[in-house]
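**Q** Predicted structure and sequence below. I'll ask about it afterward.
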Amino acid sequence: MHTLLSQPAPAAGPRPPLVFLVHGGPADHDRDAYDPQVHSLVASGFAVARVNYRGSTGYGPRWRTAYAEGVGLAQVADLVAVRADLLRRGLAREDALGLWGTSWGGYLTLLALGTRPGLWRAGVAVKPVADCAAAYRAGTPALRALDERLFGGTPETVPDRYRRSSPLHYAADVRAPLLVIAASLDAKCPPGQVRGYLAALRAAGVAHESMWLATGHDGYAGADHMAVLRRALGFLDRHLRPAPAAHQAPRFPESGVSGSTGPSGAPGSHDPNSVH
């Protein structure tokens, strides 16, 4: 399974925290090329793993349709397999592993935190799918068609498949600190299903933070991008660094963005028919 590993310059002391930067799509793949989000993480002292899990493009039709364990669950299994391999090779520390994903990547982040709660120390989900059935009902016609292909039907015809693959079903099982960043005008990952997921976290007493952007799903104004980057890096810094050697994330210019809640990205979609 192809995984791109980016690491900061070697330094004395323990290995740096490692963040799984989970790509969206699902019809997309990470490339061995410059990525500003990877750059920001590495410059802040984090190692970064990018996994081209099953469902990614670039590996042929069999790889794109290999969902044997179920929608999302197959991809989480791939992230877990890479996590185990990195630990076996001594390239990561079990006490400093986090997840960060946007859109479908945010969905996989939430699903991994809920279905494999003992494996991660922090998670950041940006504009995610959090409730598969609710996202289907509030989504665009193109996204409903995509869901019907992936799940083999609608929430009414195959409800168990939607429930089994939905982060909402596992919200009470989340144990790692979680930051959810959502957009109030998002048509691809609608805000209502994110609010329902946040309500489930609150009802279960799960520690989490949230931030809301007054934007749609795709793209960022410069101020929004900086606000998300600063909030996410600060959150990961607090939860993945050992307390005695706490590291201060780089200071970013003030964005002027308002509307966040709680103690706050990635590029938008390339394909209008994909969640990304």
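**A** Looks like it arrived, so ask away. Numbers count the residues shown, from 1 in each chain.

**Q** make it CA atoms for all contacts and neighbour counts henceforth
**A** Will do.

**Q** my read: residue 138 touches residue 186, true?
**A** No. Contact between residue 138 and residue 186 fails when scored by Cα atoms under 8 Å: they sit 10.3 Å apart.

**Q** Quick one: list the elements packing against the lengthiest helix in the chain.
**A** Secondary structure of the chain per DSSP state H: the longest helix is helix 222-240. Packing partners of helix 222-240 (3 or more Cα pairs under 8 Å, 6 or more residues apart in numbering; DSSP states H and E): strand 97-102, strand 122-126, strand 178-183.

**Q** got another, please set it beside the one above:
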Amino acid sequence: MTSELPYGSWPSLITAEAASAASPRIDGARFVGEDVWWGEPVPAEAGRVAVRRRGDGGDVEDVLPAPWNARSTVHEYGGGAWTADEAGTLFFVEKTDQRVYSVVDGTVRPLTPVAGHARHGGLEWRDGVLLAVREEHDPGLAVPRRAIVRIPVDGSAADDDAAIVVLVRGSDFVAQPALSPDGTHLAWVAWNHPNMPWERAEVRVGRIEGGTVGEWTAPVTGDRSVLQPRWLDEQTLLYLDDASGRWNLMRWRLGDEAPRASFAPADADTGGGLWVLGLSWYTIADDHVVAVRTDGADHVVTVDPATGATTTLPVPAVSGVVIEDARGARALVSGAVPGGGTGVWSVDASDGTVVAVRESSPPWGEEWTPRATAVTVDGPSGPVHAFAYPPTNPDVTAADGERPPYVVFVHGGPTSHVGPVASSRAAYLTSRGIGVLDVNYGGSTGYGRAYRERLRGQWGVVDVADVVAAARGLIDGGLADPDRVAIAGGSAGGWTVLGALVTGDVFSAGISRYGVGDARALAEDTHDFEARYLDGLIGPLPEAEQLYIQRSPLTHAERFSAPLLLLQGSEDAVVPPAQSEAIRDALSARGVPHAYVLYEGEGHGFRRAETIVHALESEYAFLGAVFGFDTPGVAPIELQR
């Protein structure tokens, strides 16, 4: 029998501790001998990334034990921090020193020297060769220098930096190296400032002569995003190209003219924002391609390269899908499922069989997990896509006629995407009677290039208008209490939170995690990977300086009136604490209710269990204080003025 309580004050078995440990994301997966290995963060161990496998008895065991932490900081966001060979040798980047190590039978030894200026990521093992992206932060360089390198696996470079072979450099950024099966050619992705890889990037192909790449060519060039080269055979290269408006699979033979059309065209994206190294949207499994296609939600398909024939596979993941590895006709796929769990599945491209390798579900029952409803509303720039999650609790209901409070989630990036899966953060709130609306505002991936480019030159305008339109859609549909709608976002999402609070009155409260308040300061202070990102989002400096000033929420500090919670990591190199602290000071000067929490040792994104727990409880307590409901089991928060 259910009880009746006001929205927001519902007792819930989904504690912040349970939410922090639920369904960890998968950080790479590989076939190794007869096993499958995968990486996953461990919040209870300071967020380190462990590499794991399933032992003979079925229990999960660590291949990379504590305190080792497989985490790259190339581009600050890292990625591709581990790989393995067929015999069971693990290669990984240790977070603390960014050296590459190998692990054989539990013995860890360095493969690269002690060099505080060098970082590694995007590890790629193919046919006895270990490739990596190397990023050098030499004090004598104005900006980091990057290259694709070959690292000897015999340990000969552990004390000799000269033993690391630089295969190619010459562009501001490199990623996704692919060695041809006969070892004669290298393909890779390259791009230069001021572009981001989803704006303009090219695949380059060069012959390896004397151990390095000399001359190279690009199958296609121009205003397109070309990603993830993979060799079908010694002469044939597959890659992704969004010239049609969608990232689709392309095929090119050495020496041929550029292809004019995809061999498997689709009104969906096989590709996305290359924020981290090691991402893979397809792989080659014998005579088939296994790929993810995204149009709001993800689905996995097999494609026959000869005919283009496509078959959808029954992989349960619908969000964050990565095509990790292949062996023979089998491919490894990771992602998140509608119930909030994550997993790794082995799919057989020859017959469509899908076998779960590792699945995790939240520790609470499915009756506690909200299911996504796809929502589309009209915005000033066109349709706006979102996923709605209503209050969900099997034991409690609200009085007839009461409308629930809602929190509008704004993802970071801004060139990113959320799929139809309730995060543990969302379930924590919905189980307490607070609805969540997750918005893919204009500029998000997953809906084609035209949708992405709505934000070009319009950051702080289109994103703000879209989240406002999404919130008004909830209110106009009678789904949310118009006086109790909050907005929450992190990083670029925090910018949109702050922008929405100073340009309108639809939101009664805001939560900003390491949000951007001053675009001009961000352009000066942020790291090299995003140093020119704002050229496309707002405009180049100094020509567009007045736009930077006009768009920045801090410029309009006198318009802040809604209560605001600010959460920040002390070691954030992407959005430094000065941004949140400037907002805090502006709120204090105006007497606006607020709270500021600085988490020591955290960077851009919270990883430690204790931080995640405190942040969740702080957000819930903040909403209770602002919207006037009790927060059972969570202490009140003190708001400053």
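**A** Noted; the coordinates are in hand. Just so we're clear, the structure is a prediction, and the values are computed from it rather than from any experiment.

**Q** How alike are these chains, TM-score-wise?
**A** Overlay of the two chains. TM-score (TM-score structural alignment, normalised by the length of structure 1): 0.85; 250 aligned residues with a Cα RMSD of 2.0 Å.

**Q** Point out the most buried one among the helices and strands packed on helix 222-240 of structure 1.
**A** strand 122-126 (a mean of 29; mean count of other Cα atoms under 10 Å).

**Q** elements contacting that one?
**A** strand 97-102, helix 104-115, strand 178-183, helix 222-240.

**Q** what about the next helix or strand after it, how far off from structure 2?
**A** Next helix or strand after strand 122-126 of structure 1 toward the C-terminus (DSSP states H and E): helix 132-138. Relative to the matching residues in structure 2, helix 132-138 of structure 1 has an average distance of 0.9 Å after the fit, by mean Cα distance after the TM-score superposition for structure 1.

**Q** hang on, the earlier thing: any chance of the helices and strands packed on helix 222-240 of structure 1 in CSV, with distance to residue 70 of structure 1 too?
**A** Listed next are these as CSV, based on distance: least, Cα to Cα, whole Å:
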stretch, distance to residue 70 of structure 1
strand 97-102, 19
strand 122-126, 20
strand 178-183, 24
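
**Q** In structure 1, which residue is most central in space?
**A** Nearest to the mean C-alpha position of structure 1, counting by Cα atoms, centre = their mean, stands residue 101 at 2.3 Å.

**Q** In structure 2, what residue corresponds to it?
**A** Aligned by TM-score structural alignment, residue 101 of structure 1 pairs with residue 489 of structure 2.

**Q** who touches its match in this structure?
**A** 409-412, 495-497, 511-513, 515 (Cα atoms under 8 Å, 6 or more residues apart in numbering).

**Q** same question, residue 413 of structure 2
**A** Neighbours of residue 413 of structure 2 in contact, by Cα under 8 Å, 6+ apart: 491-493.

**Q** Just confirm it is within a helix.
**A** No. Counting by DSSP: H, G, I helix; E, B strand; the rest coil, one finds residue 413 of structure 2 to be coil, located in no helix.

**Q** do you know how far whichever residue in structure 1 pairs up with it is from residue 106 of structure 1?
**A** Matched to structure 1 by TM-score structural alignment, residue 413 of structure 2 sits across from residue 25. Distance, residue 25 of structure 1 to residue 106 of structure 1, using Cα to Cα, to the nearest Å: 10 Å.

**Q** Nearest to residue 74 of structure 1, out of the helices and strands packed on helix 222-240 of structure 1?
**A** Nearest to residue 74 of structure 1 among these is strand 97-102; the distance by Cα to Cα comes to 16.2 Å.

**Q** With structure 2 overlaid, how far apart is that closest one on average?
**A** Strand 97-102 of structure 1 sits 0.8 Å off on average (mean Cα distance after the TM-score superposition for structure 1).

**Q** and the angle from that strand to strand 178-183?
**A** Between strand 97-102 of structure 1 and strand 178-183, the angle comes out at 10 degrees (axes from the mean of the first three to the mean of the last three Cα atoms, to 10 degrees).

**Q** Structure 1: which residue goes with residue 134 of structure 2?
**A** Checking TM-score structural alignment: residue 134 of structure 2 goes with nothing.

**Q** any idea whether residue 134 of structure 2 is helix, strand or coil?
**A** Residue 134 of structure 2 ends up strand, using three-state DSSP.

**Q** Could you report the neighbour count for it?
**A** Using other Cα atoms under 10 Å, residue 134 of structure 2 is surrounded by 25 other residues.

**Q** so where does the nearest residue to it once chain neighbours are set aside fall, helix or strand?
**A** Nearest residue to residue 134 of structure 2, sequence neighbours excluded (Cα to Cα, 6 or more residues apart in numbering): residue 120, at 4.7 Å. Using DSSP H and E, residue 120 of structure 2 falls within strand 118-126.

**Q** Show me which positions of that strand end up buried.
**A** By neighbour count on 16 or more other Cα atoms under 10 Å, the buried set for strand 118-126 of structure 2 is 118-125.

**Q** Give me the neighbour count for the alignment partner in structure 1 of residue 609 of structure 2.
**A** Using TM-score structural alignment as the criterion, residue 609 of structure 2 maps onto residue 222 of structure 1. Residues lying near residue 222 of structure 1 (other Cα under 10 Å) number 9.

**Q** and if you look at residue 397 of structure 2?
**A** Counted with other Cα under 10 Å, residue 397 of structure 2 comes out at 17.

**Q** Repeat that for the one 3 residues further on.
**A** Residue 400 of structure 2 sits with 7 neighbouring residues when counted by other Cα under 10 Å.

**Q** before we move on, which element is the residue nearest to residue 29 of structure 2 when sequence neighbours are not counted in?
**A** Nearest residue to residue 29 of structure 2, sequence neighbours excluded (Cα to Cα, 6+ apart): residue 38, at 4.0 Å. Assigned by DSSP H and E, residue 38 of structure 2 falls within strand 35-42.
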